[in-house]
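*Asks:* structure for this input, please:
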Amino acid sequence: MNTDIIKIFEKDKFAAYIGAKLIEVEPGYAVVQMEINDCHLNGVNLVQGGAIFTLADFAFAAASNSKGCVTLGVNANISYFKSPQGKVLTAKATEISSHKKLCGYNVDVFDENEDLVARFFATGYIKNQRL
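*Replies:* Down below sits the predicted model:
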């Protein structure tokens, strides 16, 4: 696991604020988890879509930056399939493509039962700048 990347993403204040934790990172791949608590719930007591999106976005950020170049999201979309069950969400980001300046990543978000909750796709812009 790339400890330098982990140190960089441990500085992400918003991810820390929502409780997202980087579990694993390898080139083009990352796993992030978040324990669900009351601050993640919407008005009907279900996990708020923005919390799921943020978890997936953080996994994308870790995976897309894992090769050592600053990569910024330029487009992202998400499809929600079901309300999560249990108290933990896990996002797994996998590189689909990577070229000189653009990359694409799928992020699958699973609940505690390992059921697919959402699928996130993001396009990143790879800057000519090292982390």
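
*Asks:* from now on I want contacts and neighbour counts done on CA atoms only, so please keep to that.
*Replies:* Will do.

*Asks:* now the strands for this protein?
*Replies:* 20-26, 29-35, 69-80, 88-98, 102-110, 116-130 (DSSP state E).

*Asks:* need those in CSV (columns: distance to residue 48 and mean neighbour count).
*Replies:* As requested, those are exported to CSV (distance: least, CA to CA, whole Å; neighbours: other CA atoms under 10 Å):
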stretch, distance to residue 48, mean neighbour count
strand 20-26, 15, 20
strand 29-35, 13, 23
strand 69-80, 11, 16
strand 88-98, 12, 21
strand 102-110, 14, 23
strand 116-130, 12, 18
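
*Asks:* and this one, please, so the two structures can be compared:
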Amino acid sequence: MSQPISEHTTPQELALAASQAMWTRDNATHALGMELISVTPGHAVLRMKVRPDMVNGHHICHGGLIFTLADSAFAYACNSYNLNTVASACSIDFLAPGREGEVLEATAVERSASGRTGVYDVEVKVVGGHTVALFRGKSYRIKGEVIAGLEGQS
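*Replies:* Here you go, the predicted structure:
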């Protein structure tokens, strides 16, 4: 971001700054080789290539790793307002397998945000292909800001 965060910061600039701050501390996402593609207020897209160490005994991507990709996209979307937000509940429906070598893309979309709670839907797809999973996350805002010391702006 080229300008400091202030009362004149746009919601998009704030979403980018919050995602950059989270990204620098997100060891789990880095360890899985995820890539942050985009973040806008209430929306995020992440990608992950299915590596050989990510497949299970059926030689398909372990469901827990697909869940983690979806959960990470959910986290970036719901923290895009610079208000610390965590999951209060999540569910996932697996529709098709992810296979070694495929790149999975999780797109998180805010469906509702009111007070301290929100609902987000995440679709996980093979890039350029079929849907692998549908995830729904419920969020809860806790104390603090993603970028310490800033008031949340939206």
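
*Asks:* work out the TM-score between the chains.
*Replies:* Once superposed, chain against chain, the TM-score is 0.93 (TM-score structural alignment, normalised by the length of the first structure); 131 aligned residues with a CA RMSD of 1.4 Å.

*Asks:* list the contacts of the residue nearest the centre of the second structure.
*Replies:* Centroid-nearest residue in the second structure, with CA atoms, centre = their mean: residue 73, separated by 1.3 Å. Residue 73 of the second structure sits next to 44, 45, 46, 106, 107, 108, 122 when contact means CA atoms under 8 Å, 6 or more residues apart in numbering.

*Asks:* in the first structure, which helix has the most residues?
*Replies:* helix 49-65 (DSSP state H).

*Asks:* pull up the aligned stretch in the second structure for it.
*Replies:* Using TM-score structural alignment, helix 49-65 of the first structure lines up with residues 63-79 of the second structure.

*Asks:* so how far is that stretch off the chain centroid?
*Replies:* 5 Å (CA atoms, centre = their mean, to the nearest Å).

*Asks:* for residue 97 of the second structure, see how far away the equivalent of residue 115 of the first structure over in the second structure is.
*Replies:* Mapped onto the second structure by TM-score structural alignment, residue 115 of the first structure lines up with residue 130. Using CA to CA, to the nearest Å, one gets 10 Å for the distance from residue 130 of the second structure to residue 97 of the second structure.

*Asks:* go on, residue 86 of the second structure?
*Replies:* In terms of CA to CA, residue 86 of the second structure sits 27 Å off from residue 97 of the second structure.

*Asks:* what sits against the nearest residue to residue 110 of the second structure once chain neighbours are set aside?
*Replies:* Nearest non-adjacent residue to residue 110 of the second structure, counting by CA to CA, 6 or more residues apart in numbering: residue 120, 4.5 Å away. Counting by CA under 8 Å, 6+ apart, residue 120 of the second structure makes contact with 74, 78, 108, 109, 110, 111, 112, 136, 137, 138, 139.

*Asks:* how about a cut-off of 10 Å?
*Replies:* By CA atoms under 10 Å, 6 or more residues apart in numbering, the contact list for residue 120 of the second structure reads 42-43, 73-75, 77-78, 90, 108-113, 135-139.

*Asks:* please say which position in the first structure it maps to.
*Replies:* So residue 120 of the second structure corresponds to residue 105, using TM-score structural alignment.

*Asks:* was I right about residue 107 of the second structure contacting residue 48?
*Replies:* No - contact criterion CA atoms under 10 Å: residue 107 of the second structure and residue 48 do not qualify, at 11.9 Å.

*Asks:* what touches both of these two?
*Replies:* Between them, residue 107 of the second structure and residue 48 share these contacting residues under CA under 10 Å, 6+ apart: residue 69.

*Asks:* residue 49 of the first structure touches residue 77, doesn't it?
*Replies:* No - look at residue 49 of the first structure against residue 77 with CA under 10 Å: they stay out of range, at 11.9 Å.

*Asks:* rewinding a little: now the strands of the first structure as a markdown table including distance to residue 45 of the first structure?
*Replies:* Listed next are those as a markdown table, based on distance: least, CA to CA, whole Å:
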| stretch | distance to residue 45 of the first structure |
| --- | --- |
| strand 20-26 | 20 |
| strand 29-35 | 15 |
| strand 69-80 | 16 |
| strand 88-98 | 15 |
| strand 102-110 | 18 |
| strand 116-130 | 16 |
